[in-house]
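> Let's see this in three dimensions:
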Amino acid sequence: MNTEWRTYLVTQESRSAGRETAAIAEAALAGGVDAVQLREKGRPARERYELGRRLRDLTADAGVPLIVNDRVDLAAALGADGVHLGQSDLPVGVARERLGDEAIVGVSASTVPEARAAADAGADYLGVGAVYATDTKDVPAETNGVGPERVGAIADAVDLPVVGIGGIDATNAAPVAEAGAAGVAVVSAVTAADDPRAAAAAIREVVDDAR
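A predicted model of the protein is given here:
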């Protein structure tokens, strides 16, 4: 499956201005996002599963992959297209054993050595960041704001699609794409927007123009 994604939505209902994640995802899909990641850290597994079933239907109808953050078991239960792993999560090979050879396995990387290790392990794409300083998730100070330059260094070091993440919106997405990222992953820039569909479309347009 293609992983050259331009706009990648990462869900987080706590940053959705009181709106349901499924409604945000539906609007973002209409705005042109080409991948959706179910994150929702902090919610019980049962709630994540029920939400994931709704997102699975929406993404399947849109022809867009559904990726599950961290939880290989949840990805398998949902029949998701893949999983995104952090540096402290299960190894790529274990995730692929559980999900099958066709599964998409992404890995977070903030340094060139991490990126090369993930590529050697068989990752399908990399999430690189935090590109700009962000408080959306717990990020060590030394990697909270690595900048587009780090995105470029990692994109040059590995033969994998790179998605920049962290503090990205329509005003600063262009340098990330220009540095070599295939696209950008966003949370609040879409989930907290007054018009999530328009926000997603604006980011998609910026990335398309910069590529």
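> C-alpha only now, for contacts and for neighbours.
Noted.
> buried set for stretch 8-20?
For stretch 8-20, the neighbour count (16 or more other CA atoms under 10 Å) marks 8, 9, 10, 11, 12, 13, 14, 15, 16 as buried.
> and the gap between the fourth one and residue 131?
I take that to be residue 11. For residue 11, the distance to residue 131 equals 18 Å [CA to CA, to the nearest Å].
> Equivalent analysis for residue 96, please.
Taken as CA to CA, the span from residue 96 to residue 131 is 27 Å.
> and if you look at residue 36?
19 Å.
> what do you get for residue 161?
16 Å.
> Please verify my assumption that residue 127 contacts residue 163.
Yes. Counting by CA atoms under 8 Å, residue 127 sits close enough to residue 163 to count as a contact (4.8 Å).
> Give the residues shared as contacts by those two.
residue 185 (CA atoms under 8 Å, 6 or more residues apart in numbering).
> Compare the two and say which one has the larger neighbour count.
residue 163 (29 against 25; other CA atoms under 10 Å).
> In contact with the closest residue to residue 132 other than its chain neighbours, which residues?
Spatial nearest neighbour of residue 132, chain neighbours left out: residue 145 (4.0 Å); criterion: CA to CA, 6 or more residues apart in numbering. Counting by CA under 8 Å, 6+ apart, residue 145 touches 129, 130, 131, 132, 133, 134, 166.
> Now show me the structure for the sequence below, then we'll compare the two:
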Amino acid sequence: MTLPRLLVVTDRTQAAGPLPEVVAAAVDAGARAVWLRDRDLPLAERRAVAADLRAVLDPVGGLLVWGGAAGAPEGTAVHLTAADPFPAARPPLVGRSCHSAAELARAAGEGCDWVTLSPFAPTASKPGYGPALGTGGLAALAPGAPPVLALGGVRPGDVPGCLAAGASGVAVMGPAMRDPAVVAAYCAALAACDTGPTRV
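Take a look at the predicted model:
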């Protein structure tokens, strides 16, 4: 299976409209992987949102990623927090949020298919995780890690630097939630780097 180099992360508190509509607009702009991150939703409501997002993603061969392992629909890819235990029954694809060399080493040892590494730049959505990594931090931490998606304050103009520093792609939340059309700019930046999809 492949993970597109752009992972759109949901946050309904920042979304320009209902999540299914925002995600549909992001998909129209080129998104092919969406991480349903809104873990505070009641499980039944979250599963209903997941079904709506699948209805948008499935026709384009897209990937839905469930935040956390608890309550994940069978056969769904999951993305774990840094503190989540690895699921006893392995989902088809597993990502993990990382912020340090130790967390990356753990994810590698578990056999995670990808990791997000954050924060790349100062961002209000990633408080408390230390200073921004920048390209220097990515370059220092990415070697030996599972495929890294840079997360946190990544703008389209940052994409070439992230890839040059060893990231396999980028994950984007706020910009894509507030203006899903911006996804096209991220896709164009990735295409210009001609790096292709990450094998996972």
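> Inside helices: which ones of the buried residues of stretch 8-20 of the first structure?
Taking DSSP state H, every one of the buried residues of stretch 8-20 of the first structure sits outside helices.
> Show me what counts as buried in the lengthiest helix in the second structure.
Looking across the second structure with DSSP H, the single longest helix is helix 43-57. Judged by neighbour count using 16+ other CA under 10 Å, the buried positions of helix 43-57 of the second structure are 46, 47, 49, 50, 52, 53, 54, 56, 57.
> Kindly report the same for stretch 60-70 of the second structure.
For stretch 60-70 of the second structure, by 16+ other CA under 10 Å, it's 62, 63, 64, 65, 66, 67, 68, 69.
> how about these in a markdown table, adding secondary structure and distance to residue 157 of the second structure?
Output for those, formatted as a markdown table (DSSP: H, G, I helix; E, B strand; the rest coil; distance: CA to CA, whole Å):
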| residue | secondary structure | distance to residue 157 of the second structure |
| --- | --- | --- |
| 62 | coil | 24 |
| 63 | strand | 25 |
| 64 | strand | 26 |
| 65 | strand | 25 |
| 66 | strand | 28 |
| 67 | strand | 27 |
| 68 | coil | 30 |
| 69 | coil | 33 |
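> Would you tell me which one of those comes nearest to residue 92 of the second structure?
residue 65 (10.4 Å; CA to CA).
> what sits against the closest one?
33, 34, 35, 36, 76, 77, 78, 79.
> residue in the first structure matching it?
Counting by TM-score structural alignment, residue 65 of the second structure corresponds to residue 67 in the first structure.
> could you pull out the strands for the second structure?
2-3, 6-9, 33-36, 63-67, 77-80, 94-98, 114-117, 148-151, 169-172, 198-199 (DSSP state E).
> Among those, show me which one is buried the most.
Mean neighbours per residue, mean count of other CA atoms under 10 Å, is largest over these for strand 148-151, with a mean of 30.
> Would you mind getting the average deviation of that one from the first structure?
After superposition onto the first structure, strand 148-151 of the second structure sits on average 0.6 Å from its aligned residues (mean CA distance after the TM-score superposition for the first structure).
> in the first structure, what residues pair with that strand?
Going by TM-score structural alignment: strand 148-151 of the second structure matches residues 162-165.
> aligned partner of residue 58 of the first structure in the second structure?
Matched by TM-score structural alignment, residue 58 of the first structure corresponds to residue 56 in the second structure.
> measure the nearest residue to residue 76 of the first structure once chain neighbours are set aside to residue 91 of the first structure for me?
Spatially, and ignoring its direct neighbours in sequence, residue 76 of the first structure is nearest to residue 99 (6.1 Å; CA to CA, 6+ apart). Relative to residue 91 of the first structure, residue 99 of the first structure is positioned 12 Å away (CA to CA).
> of those two, who's got more company?
Each of residue 99 of the first structure and residue 91 has its neighbours counted (other CA under 10 Å); residue 99 has more, 22 against 17.
> List the contacts of the more buried one.
Counted by CA under 8 Å, 6+ apart, residue 99 of the first structure has contacts 72, 75, 76, 82.
> tell me the contacts of the residue opposite residue 167 of the second structure in the first structure once aligned?
Aligned by TM-score structural alignment, residue 167 of the second structure pairs with residue 181 of the first structure. Taking CA under 8 Å, 6+ apart, we find residue 181 of the first structure in contact with 151, 152, 155, 161, 162, 163, 164.
> make it 7 Å
Contacts for residue 181 of the first structure were tallied using CA atoms under 7 Å, 6 or more residues apart in numbering; they are 151, 155, 161, 162, 163, 164.
> same check, this time on residue 160 of the first structure
Counted by CA under 7 Å, 6+ apart, residue 160 of the first structure has contacts 124, 125.
> Cool, thanks, talk later.
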